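> here's my sequence, what's the structure:
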Amino acid sequence: MNRLARRRLGPALVMLLLGGCVYLPETTIRYDEKCGVYERKMTMQPYQVGSLMGCRDEGCVAGLVAAGVVSAASAVVTGSVVVVGNVVNWLEKQGQCLNPAPKADDPGAPAAK
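Sure, this is the predicted structure:
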């Protein structure tokens, strides 16, 4: 195997593993008994949408590169959506919490032991 072939093989293998995989946000809902509200949490979930296992010629490299770019872009976009969504959900929960935890400097708070 010549040097050029080895240099192309590494990125091609990485993109082959990532190829056909996109990331989508997923929201779970649970009831928080302490606050008396429903709490939402977002996570990133990978989904495989295709496989490029039968790839043999140089035209295949473009497909692998495109699949890697799509996978990376979906991870960045979905990650941003998840972070912003979780911040918004946390702020919403803080505003709706019926029994917030007392602060340490609150005069009505129980004394620490």
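
> when you work out contacts or count neighbours from here on, use the C-alpha atoms and nothing else.
Will do.

> show me where this structure has strands.
Along the chain, the stretches classed as strands by DSSP state E are 21-32, 37-48.

> and of these, who's closest to residue 75?
The minimum distance between residue 75 and these falls on strand 21-32, with 5.4 Å, by C-alpha to C-alpha.

> need the residues that contact the closest one.
Under the criterion C-alpha atoms under 8 Å, 6 or more residues apart in numbering, residues 37-50, 67, 70-71, 74-75, 78-79, 81-82 lie in contact with strand 21-32.

> ok, of these, which come out buried?
The neighbour count (16 or more other C-alpha atoms under 10 Å) marks 37, 40-44, 67, 70-71, 74-75, 78-79, 81-82 as buried among the contacts of strand 21-32.

> also this sequence, please, to line up against the first:
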Amino acid sequence: MLPTGGQYPVPRSTPLLLATALVLCSCIFVPRTTQRYDSACGITERHMTLDAYQVGAFGGCRNEGCAELLVLAGAVSAASLVVSGSVVVVGEVVYWLEARGRCLAR
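Sure, this is the predicted structure:
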């Protein structure tokens, strides 16, 4: 039976599971430019990829301080994914247009 008043009991292991999941998933995303040779056009094309780098684990934090750090790490990870993902999408479009223009010019 569920308790009344809209509150549910939280198992003791929930904070530990949440902390473990966030630490394992806390990473930042960085755009990277690579080059490939297109033999059909005879040009070198640039492409953008998204690389993920794991952020170091937290040590020595307790209770609410640890929770705040984990929330901050999750927010930074999400923000870096949105910003870097947008940069990669725009960069890929620009590089694709550049490659098509150079290929047609040959």
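
> residues touching the residue nearest the centre of the first structure, list them.
Central residue of the first structure (C-alpha atoms, centre = their mean): residue 44, 2.8 Å from the mean position. Going by C-alpha under 8 Å, 6+ apart, residue 44 of the first structure touches 23-26, 78-79, 82.

> quick one: which of those is nearest to residue 2 of the first structure?
Using C-alpha to C-alpha, residue 23 comes nearest to residue 2 of the first structure of these, at 35.5 Å.

> can you count the residues close to the closest one?
Neighbour count for residue 23 of the first structure, taken as other C-alpha atoms under 10 Å: 21.

> for residue 18 of the first structure, same thing?
Counted with other C-alpha under 10 Å, the neighbours of residue 18 of the first structure add up to 20.

> please apply the same query to the one 4 residues further on.
Under the neighbour criterion other C-alpha under 10 Å, residue 22 of the first structure is assigned a count of 22.

> that one matches what in the second structure?
Taking TM-score structural alignment, residue 22 of the first structure has residue 28 as its aligned residue in the second structure.

> pretty sure residue 34 of the first structure contacts residue 94?
No. Look at residue 34 of the first structure against residue 94 with C-alpha atoms under 8 Å: they stay out of range, at 11.9 Å.

> which residues do the two both contact?
Applying C-alpha under 8 Å, 6+ apart, one finds that residue 34 of the first structure and residue 94 are jointly contacted by residue 100.

> quick one: which of those two has more around it?
Taking residue 34 of the first structure and residue 94 together and counting by other C-alpha under 10 Å, residue 94 has the greater number of neighbours (14 against 11).

> where in the second structure does the longest helix seen in the first structure align, residue-wise?
Longest helix in the first structure, counting residues (DSSP state H): helix 59-96. Per the alignment by TM-score structural alignment, helix 59-96 of the first structure matches residues 65-102 in the second structure.

> check the mean deviation of the matching stretch from the first structure.
Mean deviation of stretch 65-102 of the second structure relative to the first structure after superposition (mean C-alpha distance after the TM-score superposition for the first structure): 0.5 Å.

> for that stretch, buried residues please.
The neighbour-count check on stretch 65-102 of the second structure (16+ other C-alpha under 10 Å) flags 67, 69-70, 73-74, 76-78, 80-81, 84-85, 87-88, 91-92, 99 as buried.
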